[in-house]
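Q: no sequence on this one, just coordinates:
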């Protein structure tokens, strides 16, 4: 398989985490495990014998087994949470752990756009830049910035105090927009942040986990395996670990 990931243009960094491609040139399907990563995706894909289509993928809260069909190409955008309200204007709660087919011609992307990744990136970046809404709520921007820069290690109370937004209001916003609480999201993001150290063989807590048992429990909760097995990534089945080497 070929995997490539690039960072977005500066004007999109508050909304887009990365633009990426995944291509399976083998006629054989590839078994993978999708890990929660704190982002949602719009994926454009086509495989031999299948129609081109676009899919919206919501946040994941648990590991999920899947397959990449043979001779499949996927070009995708992974979004930060601020994009839900200020770029797409949708609520993601209804697609938690789910995917949803998008209308044909979504964002004017078609099968021909899967021929060249650089051209795709340029085209979709221009489209997204034109969709950004003005007058972003500074509390929300600051809240997400704190979550990302702290790698999910700050408590809900600490986040609430820093952005002067009550815990109750924040959790109502998270549940209505994303389908999970702020604490649940921070736990997912902290797990994702731990993947780099696990990939490098550092199998101990580094991000404010209570102790080693808590670290192991959380890793197993979100990956289905203990840190030692996750680090091995046999047959490259944990696709998110493979992606880390591309960034």
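A: Structure's in. What do you need? Bear in mind the structure is a predicted one, so any value in this text is a computation, not a measurement.
Q: make it CA atoms for all contacts and neighbour counts henceforth
A: Noted.
Q: Spatially central residue for this protein, please.
A: Per C-alpha atoms, centre = their mean, the C-alpha nearest to the average position across the chain is that of residue 39, at 2.7 Å.
Q: give me every residue that touches that one.
A: The contact partners of residue 39, by C-alpha atoms under 8 Å, 6 or more residues apart in numbering, come to 17, 58-59, 78-81.
Q: let's see 6 Å
A: 59, 79-80 (C-alpha atoms under 6 Å, 6 or more residues apart in numbering).
Q: Scan those and report the most crowded one.
A: Within these, residue 59 tops the neighbour count with 24 neighbours, counted by other C-alpha atoms under 10 Å.
Q: Put this next to the first one:
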């Protein structure tokens, strides 16, 4: 049986809620988490959750296209979507940033930078502006992207990605002491790697993975009991769960579930 590739659930649920259809193609390879696309009818500000991933977002409006890099937010933020625009995005896996060799992922945290500021991506922007379907945009991006993929990586980065895979496999339910036991490295060195390659601590990354695992469960499953549900994710009690969830998403678990149901969330996602 073929082993399933690890995939961190970072779908940005609020984007799904604000559109009629949300198209996605799970990649989980080559440093890419997934491709996604959606359309907006009106201008709106949408919550954008911390997910430890960088994004490139192409914004199509008539014959015009804007494009920008969105670094890992570092906290709950908002993303302004324009009226009558079609969006095509690439979400990279945590720590992946092959385009910007001279700029660390940690330097992109909290940043939104126009792609036109990067001369090396001029050719990519021109080609992407000519594409008008999800498949063509995805294929065009990959053609250019392959030119930047590296075949080798440092020993430190290899260790970092091994720890990322382990945390994702455990749904974020991993204590730093366990990570020390698994790797044989000190907490100081582990955090140094995460700060260097991701811009956050290992503990914060574990929290991000856990919260997105929870959100993914709430998106696709009817929850009968929040106390039983929260206990699966190692929260001390119900109040601890509610506080952590609200801090991460801006709403309580109950409010979030109501939004999922009201928006008919499950019917909106189209997988390629």
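A: Sure thing, it's come through. Note that the coordinates shown come from a computational prediction; the quantities given were computed from them, not determined experimentally.
Q: Got a TM-score for the pair?
A: Structural agreement between the overlaid chains, expressed as a TM-score with TM-score structural alignment, normalised by the length of the first structure, amounts to 0.83; 236 aligned residues with a C-alpha RMSD of 2.7 Å.
Q: follow-up on the earlier one: and of the contacts of residue 39 of the first structure, the nearest to residue 161 of the first structure?
A: Here the nearest of those to residue 161 of the first structure, counting by C-alpha to C-alpha, is residue 80; it sits at 22.1 Å.
Q: What does that closest one correspond to in the second structure?
A: Matched across to the second structure, residue 80 of the first structure falls on residue 93, judged by TM-score structural alignment.
Q: Switch the contacts of residue 39 of the first structure over to JSON lines; also include distance to residue 188 of the first structure and secondary structure.
A: Conversion of the contacts of residue 39 of the first structure to JSON lines gives the following (distance: C-alpha to C-alpha, whole Å; DSSP: H, G, I helix; E, B strand; the rest coil):
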{"residue": "59", "distance to residue 188 of the first structure": "10", "secondary structure": "coil"}
{"residue": "79", "distance to residue 188 of the first structure": "15", "secondary structure": "strand"}
{"residue": "80", "distance to residue 188 of the first structure": "13", "secondary structure": "coil"}
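Q: Return the member of those nearest to residue 5 of the first structure.
A: Using C-alpha to C-alpha, residue 79 is the member of these that sits closest to residue 5 of the first structure, with 13.1 Å.
Q: I figured that closest one was touching residue 40, is that so?
A: Yes. Counting by C-alpha atoms under 6 Å, residue 79 of the first structure sits close enough to residue 40 to count as a contact (5.4 Å).
Q: now the strands: where do they sit in the first structure?
A: Remark: strands of the first structure, listed N- to C-terminal, are 2-6, 16-24, 30-34, 40-47, 53-57, 64-68, 72-79, 99-101; assignment by DSSP state E.
Q: Name the residues of the third one that are buried.
A: Buried positions in strand 30-34 of the first structure, judged by neighbour count with 16 or more other C-alpha atoms under 10 Å: 30, 32-34.
Q: now swap in the fifth one and tell me
A: Of the residues in strand 53-57 of the first structure, those buried under the neighbour-count criterion (16+ other C-alpha under 10 Å) are 53-57.
Q: Check the last one too.
A: Buried residues in strand 99-101 of the first structure, counting neighbours by 16+ other C-alpha under 10 Å, are found at residue 99.
Q: centre of the chain versus it, how much separation?
A: Between the mean C-alpha point of strand 99-101 of the first structure and the mean C-alpha point of its chain there is a distance of 15 Å (C-alpha atoms, centre = their mean, to the nearest Å).
Q: Alright, calling it a day.
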